[in-house]
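J.: Have a look; sequence and predicted model below, questions after that.
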Amino acid sequence: MNIVRHNPHGRLLCDAVEYNGLVFLGGQVPRDLSQDIKGQTADVLQQIDALLAKAGSHKSKIISANVWLADMRHREAMNEVWSNWVDANNLPCRATVEAKLADPRMLVEIACIAAK
């Protein structure tokens, strides 16, 4: 089976990898770090939509998601944006944890696995 890699970033990583009917998205982070948690979450989810579409998938096919928040106090606001975005008829399993992210201005990072 072929492995397809999308959006490589030098010698470090790819944004997405397709293998055996699955699409693995690495942790997506906000592009505009001046936004609040809702804006950063919406930005990350837009990136996920685009990567899934490029790989021939869709948010309705997400199987699992991992969310990292810089501060767990942002959970409710992030969940509000997530709930308006996620396919309510095809909810993935999901974990949300607090973590120190790569840039102190980052408030959220999301990785997921989807079927094709």
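T.: Thanks, I have it. In this text, all values refer to a predicted model and were calculated from it rather than measured experimentally.

J.: Every contact and neighbour count from this point should use C-alpha atoms.
T.: Fine.

J.: the helices in the protein, which residues?
T.: 37-54, 75-85 (DSSP state H).

J.: And here is the other one:
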Amino acid sequence: MSHLRAHGSLSARELAEATGLTPSTVTALLGRLEAADLAERAPHPTDRRRIVVALTAEGNAYLDRSEAWLADVLDGVEGADAEEVDRVLDGLGAAFDAQSAFIQEPAAQE
């Protein structure tokens, strides 16, 4: 959802490539997001053969609430604990980036 907000409307394929998820996983997730009225699929504005996905107003509001909640949680973390949280989040981000790169270009990893 954050990727959709940051990059606007994307095809399911573009979203899969950007997140490192399989197309079938993205399709399943989009189905759940649509059922919850958090995202919607629509024809591409210039190529009616393509379908793009975008967040709904409710999807944007949900992200706003989630980000505010996370900020509140992290505001309570201070000192050495804050440094540990930063270290863990950096490690998770690096692991996600490495996994995404591997999924997107497996031949380059061999």
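T.: Everything's here; your move. Remember, it's a predicted structure, so these values are computed and weren't measured experimentally.

J.: so what number do they get for TM-score?
T.: Laid over one another, the chains give 0.24 as their TM-score (TM-score structural alignment, normalised by the length of structure 2), with 50 aligned residues with a CA RMSD of 4.8 Å.

J.: ranking the helices of structure 1 by burial, who's on top?
T.: Stretch with highest mean neighbour count among the helices of structure 1: helix 37-54 (a mean of 19; mean count of other CA atoms under 10 Å).

J.: Just want the angle from it to helix 75-85.
T.: For helix 37-54 of structure 1 against helix 75-85, the angle by axes from the mean of the first three to the mean of the last three CA atoms, to 10 degrees is 40 degrees.

J.: ok, back up a step: need the helices of structure 1 in a markdown table (columns: distance to Cys112 of structure 1).
T.: Formatted as a markdown table, the helices of structure 1 follow (distance: least, CA to CA, whole Å):
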| stretch | distance to Cys112 of structure 1 |
| --- | --- |
| helix 37-54 | 9 |
| helix 75-85 | 13 |
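
J.: Out of the ones you listed, flag the one nearest Ala115 of structure 1.
T.: helix 37-54 (9.5 Å; CA to CA).

J.: Check which helices and strands that closest one is in contact with.
T.: Using 3 or more CA pairs under 8 Å, 6 or more residues apart in numbering; DSSP states H and E, the elements in contact with helix 37-54 of structure 1 are strand 22-28, helix 75-85, strand 108-115.

J.: Which residues does the longest one contact?
T.: Put plainly, it is helix 75-85 of structure 1. The contact list for helix 75-85 of structure 1, computed with CA atoms under 8 Å, 6 or more residues apart in numbering, reads 37-38, 41-42, 45, 69.

J.: again, 6 Å this time
T.: By CA atoms under 6 Å, 6 or more residues apart in numbering, the list of residues contacting helix 75-85 of structure 1 from outside reads Lys38.
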